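Trainee: Just to be clear, the model below is a prediction. Sequence and coordinates:
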Amino acid sequence: MQKNSTKHKQTQSQGRAKWVRLDHASKLFPATANYQDTKVFRITAELNDAVDPEILQQALDAVLPRFPSFNVVLRRGVFWYYFEQTDQRCIVQPETEDLYEPLYIRGEKRLAFRVLYYGSRINAEIFHAVCDGAVAVAFVRALLGQYLLLSHPEVITAEDIQPLIQRTPAGEKMDDSFRRHFKHTDKLKSKQSKKKEKKKRVRAWNYKGTKLARNRANLIEGTMPIRTILDAAKNHRATLTVYMAAVYARALWEVRRGDKPRPIILAVPVNLRPLFPSRTERNFFQVMNIELPEPTPEEAPDLDWWIRQVADVFKDSLKPEELAASSTELLKLESNFLLRILPTGLKDLGLRIAHRINDHQHTTSISNVGRLDLPEKLAAYVRSCYVSTTSRDISLFAISCAGSLSVSFTSVYRESELQYRFFTALQSQGVPVEITSNRNIITAESSNENIESAIVPPAEGVNPTASSICPLCGCAIRGYKARCPLDNEPLQFPADARCDQARDVFPAAEQKTNRTLLIKLFAFISIAAMVISFILDFTLELPLNLPLMTLLGIVSTWTSVGAVVV
C-alpha cells in the first residue's frame, strides 16, 4: 500500500506545472502594465536578405530549450504573481500589428515573449518580468546564430556559432541573484547601519508634448558607424556611454529653455552582473538616478562641460556598495510580514501609486545595452541591431552590432524636437546618421471603397536600402517616407513608393480598437445603470418608467457599441 501511494504521489507531482517565484525587479512590471504601457521591450536584428519564416521557426525551436526562463506563463495569485512553466510552442508570426502589443493579459495563459519577422528584420518582443536587456541580447544572439547556420550551411558551420552559446548550469539560469547577493549579507548590513545623509528627493523636469492616441509608440532609430562615434567620444576623452549621455543631456537642456528650471535627472539601468558575479537569465539590474547640475548660460553650449559633469556623476553613482545597499533596503521592505500578507490587488495599487510618483523623480531614461557580438563570418550577413521598449514619456536605448551603433528613441509624443537636437548634434560632430521610423510611412491606396484604404505589403521580402537626405536635419532617411520623422520636412520619394509591393522598414499597422476592453466597460456601465435605476425607483416610489427608459437607453448604447466593435 505504501509503494502504491508513493507512486500515486509521484505521478500527481509530475502532472503539476512547476511554478517559479518572481525576482525582486520583476514584481513591478505585472502590477503596472496596461494597454498604454505594456512593459514590453524589443530586440531587432536586421539582415541583408529577406527572412525565411520556416527557417526562423526551426532556429527558434532549436534555441528555446537553452532558455528555460522563457518557457513560462505569468499567473496572478491571491498574494503574489508567479511564473508557471508551460509546454506551449512559440510560433513565429509576421509583424502586422502596432509595436509592443501586450504580452500579459490577466486571466490568459500566453507566453511572455513573441518572435516576429517583417522584411529583413527579426524582432523578439519580451515582457520585462521575464528577463532584462542583457539576457534578451543573449537570446537574440543565439537565435541569430542558429538561423544563419540553417540558412547558409555551405558557409557557416556549427563550430562558428559555438561562441554564441552560453554554457551555464540550469540551476544558475533560473537563479534569483537579488536574494543570493543582497538578502543575507552581514557585510552589507553593517554598511547599511552606518548613518548616511539621505538626499532629499526633488521633482525633476519632465518633457511635455502632445500625446499620441492610446500612447501609441513613436519610434525613431538612428544608425551610425561605430568607429566614427567612438572616435568622436575619444576626441572628447570620454567613454561612449558618457559621450551619448552628455549629448542627450545638452539636448534636454535646450528643449527645457523657457520652462520651469527643474533639474534634469537621468534614469540609467545598470547591469549588476559585472559587479556581482552571476549567470542568471532573469532580471538582475538596478536603476540609478543621475541628477545633473544646472549650467550657466556660458557653460550650457559647451559639450565638454556636460561630459565632465556626466562622468563625475557616473563615477560617484557606479559604486558596488551603493548599488548593493539600495537593493538590500528594497529587499528588506519586500520581506516585511505585513506587506506580504496583503492581497495582490492592494499590492498592485500601492505599486502603481509608487510608480506614478517615481515618474516625477526623473526626466528620462537612457540605457546602453552594450554589444551584440558576432563572429566575423556571421556579421557579414547582418546589417544592424536595435533595442527599444515601451515608455510612459520618452526613452533612449543604444546597442552596437556588425560595425554600427543604433540609438532608438521611444516616445508617446507627436513632437520630435528632442530627437532632432540629439541626432543633429551628432551630425555636427562628424557622425553620419541614418534614420528609420514607424512614422510617415507611405502605403498604396486602395481603389475599392469596401476594403481597407491602404494596402500593406506582405511581410516576406527585403527591406529598402535606399535613403533620402533631409534638407533640414541632414540625416539620411531610409524607407518610404512622405516626411522626415525628425523635422516633418517633405521628402523626395521614389515613384514606386505607392505600389502594392513597396515595403518600409516597419509595417503600416492600423491602430486597433480594443474590443474586449470596450465590451467589458459598457457591460459594467449597463449593469450599474440598471441597478441604480431600480434603487431610485424603489426608494422614491416612482412608476416603472425610469427602469424602462434606462433599459431603452442601454439597448441604444449597445447598438452604437456594436457598430464600432463589429
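Mentor: That came through fine. Numbering: from 1, shown residues only.
Trainee: only C-alpha atoms for contact and neighbour calcs from this point on.
Mentor: Fine.
Trainee: What about L275, how many residues nearby?
Mentor: 14 (other CA atoms under 10 Å).
Trainee: Distance check, the closest residue to it other than its chain neighbours against S177.
Mentor: Distances taken as CA to CA, 6 or more residues apart in numbering place P320 nearest to L275, at 6.4 Å, with adjacent residues excluded. Distance of P320 to S177, computed by CA to CA, to the nearest Å: 15 Å.
Trainee: Look at these two and report which has more neighbours.
Mentor: S177 (25 against 13).
Trainee: Give the full set of residues in contact with the more buried one.
Mentor: Contacts for S177 (CA atoms under 8 Å, 6 or more residues apart in numbering) come out as 278, 280, 284.
Trainee: Turn those into TSV, including neighbour count and distance to A482.
Mentor: Formatted as TSV, the contacts of S177 follow (neighbours: other CA atoms under 10 Å; distance: CA to CA, whole Å):
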residue	neighbour count	distance to A482
S278	18	48
T280	21	45
F284	26	42
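Trainee: Put this next to the previous one:
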Amino acid sequence: MISFGAARGEHSLRWYPLDTTAIIFPPALSARFTTVFRISARLKEPVDLPVLERVTAELYRRAPYFCVRLRQGFFWYYLEECPPSGVLRDDGFPCMDLPRRGGARPLLVIRARGNRVALEVSHVLTDGRGALLFLRTLLEMYAALGRGDSPGEVADILRPGEPESWETRYASRLFYRPGQPLPPSYAPAWHVPGPLLGQGRYHVTTGRYPLEPLRERARAMGVSMTDLFLALFIYALQLCYRQEPQPRRHRRPLRILVPVDMRPGTGLQTMRNFFVYAMVELDQRLGIYQLDEIARNVHHQLRAQLDPRSLRKQVARNVAARRNWFNRSIPVFLKDLILRGVYRFQGEAVNTASFSNLGEVSLSREGGDRVLDLDFIAPPSAVTGPNMTLVSFRGTVSVSFGSLRRDPRVEKIFFQTLASLGIQGDLVTNWSAPAEEIRR
C-alpha cells in the first residue's frame, strides 16, 4: 500500500501569500475570466472511482499548499488551507468553475467521467508546469494503487513524505535583481470579432496528430515544432483579419502571448507560478505573409526574447511592484480598482490570443501504459477569443482551442491548413456542429 502521510487532525488553516505573478488575477476574476485551465488524461479503461478518490485524498495531504481557497485580507489576497473536495463529476463545460473568494472548494480540483481524469486549477495557484507535475504524480499513484505497488521509477514527481522546501518556493524573488529595466509596454492588438456564447459555455476543439510527420515538417522549414504551430495559428488569424473590413484606426497588429516556463533557464524549481511572457507580433500594415515567412519570423522573434536577460525584465516589474512600500500600504479594495484597470488595458487588450505548449510529457512504463493521450485547455477569455494549447504524449500531439466566440472560423482555417500540409489526425469538439464540419 502506498501512503503520503497520515490524515491531519483538526484543520490547521495554514495560509500562503500569492506569488508575484498571481496578484493580478483575483481583481480580474469574472464569470468569463475564471483563470481556470485544465490538463486531462484519457485512460484505456473506465476510471476506478474508489481508487481515484483514495489517491486524490492522499495527494491533497501530501501537497496541502494546493488544497487551498482564495481569501481577501485588508491589504492583499492570500491562500488558506481548506477541506479537500474529493473527486468531482466531470460534467458541464471545462474551465468555467469560477474560483470564489472564501469558497469551500479548493482552487485545484480533480474531475472524472467515463475513462477521463481531469485536473482543473486556477492560475492564482500555479502554472501549467506545476499542475502537470501534480497530475503526473496522481496518475503514477493511481496506476500503482491499482497494482498494489509503489509508483514506477520516473523523474519529477512528488515523493512520499512532507513537502520539500522548493515546492512552496517563490522563485521569482530569487531570480530578481534590483535595478533591472522594465519590459516595454504594448499598444492594443487586434481581436477576433463576433458575438459571445451564453454565460457558462466554453467551446473546445481538439485535434490529435502523430508527432513524427509534424517534426519532419518543422525540420523541413528550419524551425521547431512550437514555431510551426504558432505560425499556423497566426496564419489562421491573418486570414480572419483579412476577411474583416478594417478602418485605418483599427489596423492593429496580430500579437500572440506565449508563456515561458522559467524553471529550465534558471535551475529553480517550484510548484507556484514561475513564468513570464514572450510576445510574437505580425504587423498587417506591411502586407500578407505566407506560412513559411511567418514561421521564420516567429522563430527569430522567440529566440530574441528567450534570452534570460530579457526575461528578467518582467520578473523585475512583478517583484518590484510587490515590494513597493506604497503599493503594500494600499487597502485591497483600492488595489482591486487599480489592478483591474491595469489588466484591462495592459493585459488581454494587448494580445490577440495566447499560445501555450506543455511540451512532451513522460510517465513511467507502468503509469503510461494506462493512458491513451493527454489534453491541455487554456483559461477562457471574452477578449482574446480562441486561445491555443499544445501537449505531446507517446508520439501523439494534442492541439486544443478554447473559445467563447460563437463562430469557430479560426479553428476551421487552422485545421484546414494543417490538412493541406498532408498532416492527418482526429478531431473532437463540444461544439453543436460535428468535428467534420470544422475540418471542412
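Mentor: The structure has been received and is ready for your questions. This structure is a prediction, so every number in the text was calculated from the model and none was measured.
Trainee: hmm, back to that, mapped onto the second structure, which of the contacts of S177 of the first structure hold?
Mentor: By both residues aligned by TM-score structural alignment, their matches' CA atoms under 8 Å, the contacts of S177 of the first structure still in contact after alignment to the second structure are 278, 280, 284.
Trainee: Including secondary structure and distance to D312 of the first structure, could the residues you listed go into CSV?
Mentor: Listed next are these as CSV, based on DSSP: H, G, I helix; E, B strand; the rest coil; distance: CA to CA, whole Å:
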residue, secondary structure, distance to D312 of the first structure
S278, coil, 27
T280, coil, 30
F284, coil, 25
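Trainee: so where does whatever residue of the second structure lines up with N235 of the first structure fall, helix or strand?
Mentor: Matched by TM-score structural alignment, N235 of the first structure corresponds to A220 in the second structure. If you go by DSSP states H and E, A220 of the second structure is part of helix 211-221.
Trainee: can you list contacts of that helix?
Mentor: In contact with helix 211-221 of the second structure (CA under 8 Å, 6+ apart) are residues 224-225, 227-228, 292, 295, 392, 395-397, 423.
Trainee: what stretch of the second structure does the lengthiest helix in the first structure fall on?
Mentor: As assigned by DSSP state H, the longest helix anywhere in the first structure is helix 515-540. Aligned by TM-score structural alignment, helix 515-540 of the first structure corresponds to no residues of the second structure.
Trainee: So which elements touch that helix?
Mentor: Counting contacts by 3 or more CA pairs under 8 Å, 6 or more residues apart in numbering; DSSP states H and E, helix 515-540 of the first structure packs against helix 545-565.
Trainee: In the second structure, which residues correspond to stretch 303-321 of the first structure?
Mentor: Mapping stretch 303-321 of the first structure onto the second structure (TM-score structural alignment) gives residues 291-309.
Trainee: quick revisit: burial count for the match of N235 of the first structure?
Mentor: Per other CA under 10 Å, the neighbour tally for A220 of the second structure reads 10.
Trainee: sorry, back to before: buried subset of the contacts of helix 211-221 of the second structure?
Mentor: For those, a neighbour count by 16 or more other CA atoms under 10 Å gives the buried set as 224-225, 227-228, 292, 295, 392, 396-397, 423.
Trainee: can these go into TSV with extra columns for secondary structure and distance to S122 of the second structure?
Mentor: Compiled in TSV, those are given as follows (three-state DSSP; distance: CA to CA, whole Å):
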residue	secondary structure	distance to S122 of the second structure
S224	coil	29
M225	helix	27
D227	helix	27
L228	helix	28
D292	helix	36
A295	helix	32
S392	strand	22
T396	strand	26
V397	strand	24
I423	coil	34
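Trainee: which one of the residues you listed is nearest E80 of the second structure?
Mentor: Distances from E80 of the second structure to those, taken as CA to CA, are shortest for S392 (33.7 Å).
Trainee: got the contact list for the aligned residue in the first structure for that closest one?
Mentor: Here S392 of the second structure is matched to S400 in the first structure, going by TM-score structural alignment. Residues near S400 of the first structure by CA under 8 Å, 6+ apart: 226, 370-372, 384-385, 406.
Trainee: and which of these is nearest I519 of the first structure?
Mentor: C385 (39.3 Å).
Trainee: what about L266 of the first structure, helix or strand, and which?
Mentor: strand 265-271.
Trainee: how about that strand, which residues of the second structure does it hit?
Mentor: So strand 265-271 of the first structure sits over residues 255-261 in the second structure, by TM-score structural alignment.
Trainee: mean distance, that stretch to its aligned residues in the first structure?
Mentor: Once fitted to the first structure, stretch 255-261 of the second structure is off its aligned match by 0.6 Å on average (mean CA distance after the TM-score superposition for the first structure).
Trainee: quick one: contacts of that stretch?
Mentor: The contact list for stretch 255-261 of the second structure, computed with CA under 8 Å, 6+ apart, reads 129, 189-190, 234, 274-282, 306, 350-356.
Trainee: What is the aligned counterpart of G222 of the first structure in the second structure?
Mentor: Match for G222 of the first structure (TM-score structural alignment): G207.
Trainee: Without its sequence neighbours, what residue ends up closest to that match?
Mentor: Per CA to CA, 6+ apart, closest to G207 of the second structure is L427, 4.4 Å.
Trainee: On the three-state scheme, the corresponding residue of the first structure for that neighbour is what?
Mentor: If you follow L427 of the second structure across to the first structure using TM-score structural alignment, you land on I435. Put simply, I435 of the first structure is strand when judged by DSSP: H, G, I helix; E, B strand; the rest coil.
Trainee: correct me, but I435 of the first structure touches E221?
Mentor: Yes - counting by CA atoms under 8 Å, I435 of the first structure touches E221, with 5.6 Å between them.
Trainee: Helices of the stretch 151-300 of the first structure, residue ranges please.
Mentor: 170-173, 177-182, 186-193, 226-235, 240-256 (DSSP state H, counting those that start in this stretch).
Trainee: Can you give me the buried ones in the third one?
Mentor: Yep, that's helix 186-193 of the first structure we're talking about. So for helix 186-193 of the first structure, counting by 16+ other CA under 10 Å, buried means 188-189, 192.
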